[in-house]
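**Student:** okay, predicted coordinates and the sequence, questions at the end:
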Amino acid sequence: MPKRENISMSVIRRLPRYYRFLKLLREKGVTRISSTELSAKLGLTASQIRQDLNCFGGFGQQGYGYMVDQLCTEIGNILGLSHAYKAVLIGAGNLGQAIASHLSFETEGFTLVGIFDNADAKIGRTINGLTVRNIDTLERFCNLEKPTMAVLCVPRSAVESLSDRLYALGIRCFWNFSHYDINMKYGDAIVENVHLNDSLMTLCYRITNDPMRTTK
């Protein structure tokens, strides 16, 4: 089996999709599924699915398929979803509020322990059971709680100084919704950049170039 560090990111990025679909099948009471059936549902080839899963060991049997509950659990373990890494969210604006209110951190491997902002109008508000704290208390809070990850929902102009503060506090993992490249300064940081504008432009391209679309 390949070493985990040698597995391509393209494979890793497909794992949450497998997990989400298998979880749905499990909730529907489906107990077994073949790679061919999975491929038809996910729009991937059966060979691709088998190759991806074989990177982490053999989970299926030829001619029998995969046990849905077992495979879902195994992929969840591979993703580390049971770790409950502590996370803080910086920026309680519309985006930050939406993420804190509607995202189930607990089922995705994290526990949101603190929300911070610098606006007086937001400090003291309660979002999903957490009180928005003054960003001036960040160091004291992090020294006490020792979070692993920070969610950054702040303007690009604020990220460099903020990432400096967080890095100095020992935080090396970021879910970054700004357009600032943290890895340019901190190469050892683990960063997942979320560019919503890029996704929207990609959708626009696909609509524009859809051969089935009739332009009026």
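**Tutor:** Structure's in. What do you need? In this text, all values refer to a predicted model and were calculated from it rather than measured experimentally.
**Student:** switch to C-alpha atoms for all contacts and neighbour counts from now on
**Tutor:** Noted.
**Student:** residues in contact with the top strand by length along the chain: which ones?
**Tutor:** Of all the segments assigned as strand in the chain under DSSP state E, the longest by residue count is strand 110-117. Strand 110-117 has contacts (C-alpha atoms under 8 Å, 6 or more residues apart in numbering) with 81, 83-92, 100, 105-106, 123, 130-135, 138, 147.
**Student:** which ones among the residues you listed lie within strands?
**Tutor:** Those of the contacts of strand 110-117 lying in strands (DSSP E): 85-90, 130-134.
**Student:** before we move on, the earlier item: what angle sits between the longest strand of the chain and strand 85-90?
**Tutor:** Orientation of strand 110-117 against strand 85-90 (axes from the mean of the first three to the mean of the last three C-alpha atoms, to 10 degrees) gives an angle of 20 degrees.
**Student:** could you point out which element follows strand 110-117?
**Tutor:** Next in sequence after strand 110-117, counting helices and strands by DSSP states H and E, comes strand 126-127.
**Student:** put this next to the previous one:
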Amino acid sequence: MERSSHKVSMAVIRRLPKYYRYLEGLLKKDINRISSKELSRIMGLTASQIRQDLNCFGGFGQQGYGYNVAELHNEIAKILGLNKHYSSVIVGAGNLGQAIANYSNFQRQGFELKGMFDINPKLIGLRIRDVEIHDIDNIEGFVRENDIEIGIIAVPLENAQDIADKLVAGGVKGIWNFAPFDVKVPENVEIEHVHLSESLYTLTYLLNEKDILEKKD
């Protein structure tokens, strides 16, 4: 399916993984066809929004039929680049880094973890899911020699920029940053910041607002 020529907004791009996740759930329930109205009901979006989002990539539905779930799931996987394989490293082998390494779904989706790195000599040489933890001093050479595409940062904020610089120097194409600090990278390197605390604070805001409204009632 051909994409439309205009640039797709980040708002639409950030909704694509949600489409992918819900469609995967439908496939597991052996649902083969779904209308935009039915999809809107389970996803919490309007049918119009769904059609507009998918039209950014050429549109996939048929009037009077709806969407073929398997085909749409497959097309969105291609749009997201999930039909490819990506080599990655995790920098920071503490609790967060190990949790990411232990998330087996990443490997099933084509993300191959080739190494982990840390500054702690007690961790160097250990293995997580058969992936060795290396000395941080060797990261640039390892990234370059193993054609690493994605660097995952799971270190304290004061070390984040230095790690990002090392990953960029090694030649990574993208960085997934879990450090509570917005690192800077060159324009030719893609970056996605994941601030866990911000998501938690959004939840506490909603809980607080609900509590205030209940007290008013």
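**Tutor:** Nice, I can see it. A quick note: this is a predicted structure, and the numbers were derived from the prediction, not measured.
**Student:** what about the helices in the first structure?
**Tutor:** Listed in chain order, the helices of the first structure (DSSP state H) span 9-27, 35-42, 46-54, 68-79, 94-102, 138-145, 156-168, 196-208.
**Student:** mean deviation, the longest one versus the second structure?
**Tutor:** After superposition onto the second structure, helix 9-27 of the first structure sits on average 0.6 Å from its aligned residues (mean C-alpha distance after the TM-score superposition for the first structure).
**Student:** now do that helix: everything it contacts.
**Tutor:** 31, 52, 68-69, 71-72, 75-76, 79.
**Student:** list buried members of those by neighbour count.
**Tutor:** Among those, those buried by neighbour count (16 or more other C-alpha atoms under 10 Å) are 52, 68-69, 71-72, 75-76, 79.
**Student:** mind checking how far Phe178 of the second structure is from Asp211 of the second structure?
**Tutor:** 30 Å (C-alpha to C-alpha, to the nearest Å).
**Student:** could you do Leu200 of the second structure as well?
**Tutor:** The gap separating Leu200 of the second structure from Asp211 of the second structure is 17 Å, by C-alpha to C-alpha.
**Student:** can you tell me which of the helices of the first structure is packed in deepest?
**Tutor:** helix 68-79 (a mean of 18; mean count of other C-alpha atoms under 10 Å).
**Student:** where in the second structure does that helix align, residue-wise?
**Tutor:** The aligned range for helix 68-79 of the first structure in the second structure is 69-80, by TM-score structural alignment.
**Student:** quick one: distance of the matching stretch to the chain centre.
**Tutor:** Centroid separation for stretch 69-80 of the second structure versus its chain: 16 Å, with C-alpha atoms, centre = their mean, to the nearest Å.
**Student:** same deal with stretch 53-64 of the first structure?
**Tutor:** With C-alpha atoms, centre = their mean, you get 25 Å for stretch 53-64 of the first structure.
**Student:** burial check on Leu44 of the first structure, number of neighbours?
**Tutor:** Close neighbours of Leu44 of the first structure, defined as other C-alpha atoms under 10 Å, add up to 13.
**Student:** what's the answer for Leu123 of the second structure, then?
**Tutor:** Leu123 of the second structure, neighbours per other C-alpha under 10 Å, totals 16.
**Student:** wait, doesn't it sit right on Ala93?
**Tutor:** Yes: using C-alpha atoms under 8 Å, Leu123 of the second structure is in contact with Ala93, at 7.5 Å.
**Student:** need the overlap of contacts for these two.
**Tutor:** Ile133.
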